[in-house]
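> can't give you the sequence, but here's the structure:
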């Protein structure tokens, strides 16, 4: 269901203080696996095609923390972010601030409200939220309760008398993202404001108070909220991949199993007037340039397609159409960085990148190590995971006639088994369509 056709936005509630977890900053700005929790949450939402705009809500004194998070976010994904707005003293006030900011910019049809401290949210859960919000107008994700729950009345600190034992088959632990028809949720918040109520801890409860019919759709047990110091330790282990079985991405655990995917890519550009070509992110002097909409880096274009192929997510033209003038003359390292981010957002790990350049000229031997280093830097992989080779076509074809140059690439990626299954289903759907 990725790529839902109707406009949907997300409000990310990041205005909390997170004082229970300790440390020198709120929990959403603590780093896990080298990136802030909030950075990972924003990336997981922004990479989803069904979300067109994201409205962050932050504490009034957290601007420096917030902007530091953006340094680690792919510029392509960052383009979906609206300027952050200041939250209030309660979660409810913060959500309302985010909704009103979206309304002022042009209200979406649907809005997801998501906690900044839930970085494990994945595409499948977002798909279900969008679908349930579209179909029902108010929907929250929930997971079945496996423990017996007691309703108690307090007698003394730490002591309570059992009043009731609800049937657990009817109980759900509610998560975010919660999905609503935008005007319905905004009206509900305004009604609560007029009534002088600001203590709702989730938007599902506020919607119920406002008289909306709220449905519960299938949540995700992996979509944990970071609350305690041990949650941070576990998240850091998961996202850093220090567990040999962990992918370093949302949903990873010691029980995660992986499949290896091989993607391939090919690109070609004709020569034209000029004095250089770009190959692998390196500017190489040449007696001619290439004819291209962007900078014409055939190596990075082929490699971008290889990574997109490994995760079954279209091709470079799908993500960066040549008809779009914003990509005219664009540096191709942006394309590769975007593909890398998409791989990692799906829980993938890049094992190896291999490129072969087909050209009579220019010769790349003297630039080989610089190209390897630049690709390793863009992709965030060790130098030993990057290979670059070159060959001629023995004077045959357009390459042999020195009319242009080409590159072919292969990318080896490990994906969590569940992501690979989802991609396989998407490929089957595409073939049937």
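Sure, I can see it. Nothing here was measured: the structure is a model prediction, and the numbers come from that model. Residues are numbered from 1 along each chain as shown.
> from here on, just use CA atoms for contacts and neighbour counts.
Noted.
> for this structure, list the residue farthest from the centre, please.
Centroid-distance maximum for the chain: residue 155 at 46.1 Å, with CA atoms, centre = their mean.
> second structure for comparison follows:
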């Protein structure tokens, strides 16, 4: 994973499991009003770009264009690459602003629809602004009533911005720091619309860390429906030479009897997951009367339950299981079982607990007639939009 000490350009660095650029592109690809997404990159960055965008499976993403020595030239080259498509509008965005919202994108597009040729999203400055003199002392206080901090995406009528860049090139004007400044120079009115304070530009290591914290907080907030489920299963012994527990074969004088492979541990975990999801039980999804599941490996049952969780946008947070038996001894195999369960569930092993106990020679497990397993799982799901309305 890349860190703030990585020397690669910021747009290619890791931001909680995805590159900054991937997160930025995803916001535009997800917008139904955006037809194409084009990235302008440095000539030396093609491998970095391919790695950073490898998981962006969308026909909207065009092959990248090589930029110039300065930002202004890079923008012009990007616009020229779109000239044959001749879109109505173009949005020009900083690749290191991954927190742009759909609301801001649509606000810019809506005002372009209203015949404004140039749109600047911005936020009103709330801090007191001072001017500093050569000696380091305050020289004065700036009237902030008309001061707005510019953001992106800046939106333009395509022909207007392309012609402005071509004119700047022809007249050898290369000093514009953003595209609305070029519009101002050409006496094209630029409308300021409300931006978003969360739409930060990741410039410094501190910005990157702030971005990571923001994403983690958003993920926690989104998955705030925390649920637990319990599962219980039991299988009797029959003649054999090993038992399968938690996906691990353990030598023993007998084996467990069942319609599938009789892995009592995986069955208990699977049932606990279905319980947390309020989604039936293992028998309703995999009926023992169905010959399809005769001798089936139980890991596929657990994978299926985990996939049901993922399909609802959830995450598995923790698995706890207790095995009840006199023999075989679980302790020597505990770590192998934890590792295997973590692999099946795609869960870090430090979130998997395996415990064992006896029943003090009481009951069927005490008589060594079989093995029982109890499991508790914790999951996180997104809260439905109407949750609080229904629970007020």
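Perfect, I can see it now. Everything quoted here is computed from the prediction, not taken from an experiment.
> quick one on the thing from earlier: ok, now how distant is the residue farthest from the centre of the first structure from residue 162 of the first structure?
Noted for residue 155 of the first structure: a distance of 10 Å to residue 162 of the first structure, by CA to CA, to the nearest Å.
> try residue 375 of the first structure
Between residue 375 of the first structure and residue 162 of the first structure the distance is 62 Å, computed by CA to CA.
> equivalent analysis for residue 391 of the first structure, please.
With distances taken as CA to CA, residue 391 of the first structure is found 77 Å from residue 162 of the first structure.
> just the strands in the stretch 101-250 of the second structure please.
Taking DSSP state E, counting those that start in this stretch to define them, one finds strands in the stretch 101-250 of the second structure at 118-124, 129-132, 138-142, 148-150, 154-157, 191-194, 225-239, 242-245, 248-251.
> make a markdown table out of those and add distance to residue 203 of the second structure.
Putting the strands of the stretch 101-250 of the second structure into a markdown table (distance: least, CA to CA, whole Å) gives the following:
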| stretch | distance to residue 203 of the second structure |
| --- | --- |
| strand 118-124 | 18 |
| strand 129-132 | 21 |
| strand 138-142 | 25 |
| strand 148-150 | 15 |
| strand 154-157 | 19 |
| strand 191-194 | 22 |
| strand 225-239 | 34 |
| strand 242-245 | 51 |
| strand 248-251 | 49 |
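> ranking those by burial, who's on top?
Mean neighbour count (mean count of other CA atoms under 10 Å) peaks for strand 154-157 among the strands of the stretch 101-250 of the second structure, with a mean of 24.
> that one vs the first structure, average distance?
After superposition onto the first structure, strand 154-157 of the second structure sits on average 0.7 Å from its aligned residues (mean CA distance after the TM-score superposition for the first structure).
> just to revisit the earlier point, the residue farthest from the centre of the first structure touches residue 163, doesn't it?
No - Residue 155 of the first structure is not in contact with residue 163 according to CA atoms under 8 Å; the separation is 11.8 Å.
> what is the end-to-end distance of stretch 113-128 of the second structure?
Between the opening and closing residues of stretch 113-128 of the second structure we find a distance of 35 Å, counting by CA to CA.
> distance from the chain centre to it, please.
On the basis of CA atoms, centre = their mean, to the nearest Å, the separation between the geometric centre of stretch 113-128 of the second structure and that of its chain is 29 Å.
> neighbouring contacts of that stretch?
Applying CA atoms under 8 Å, 6 or more residues apart in numbering, the external contacts of stretch 113-128 of the second structure come out as 104, 108, 111-112, 141-142, 144, 146-157, 160, 180, 183, 188-197.
> am I right that residue 375 of the first structure sits in a helix?
Yes - counting by DSSP: H, G, I helix; E, B strand; the rest coil, residue 375 of the first structure is part of a helix.
> mind telling me what the residue farthest from the centre of the first structure corresponds to in the second structure?
Residue-level alignment of residue 155 of the first structure against the second structure, with TM-score structural alignment as criterion, gives residue 134.
> tell me how far its match lies from residue 12 of the second structure.
Separation of residue 134 of the second structure from residue 12 of the second structure (CA to CA) stands at 38 Å.
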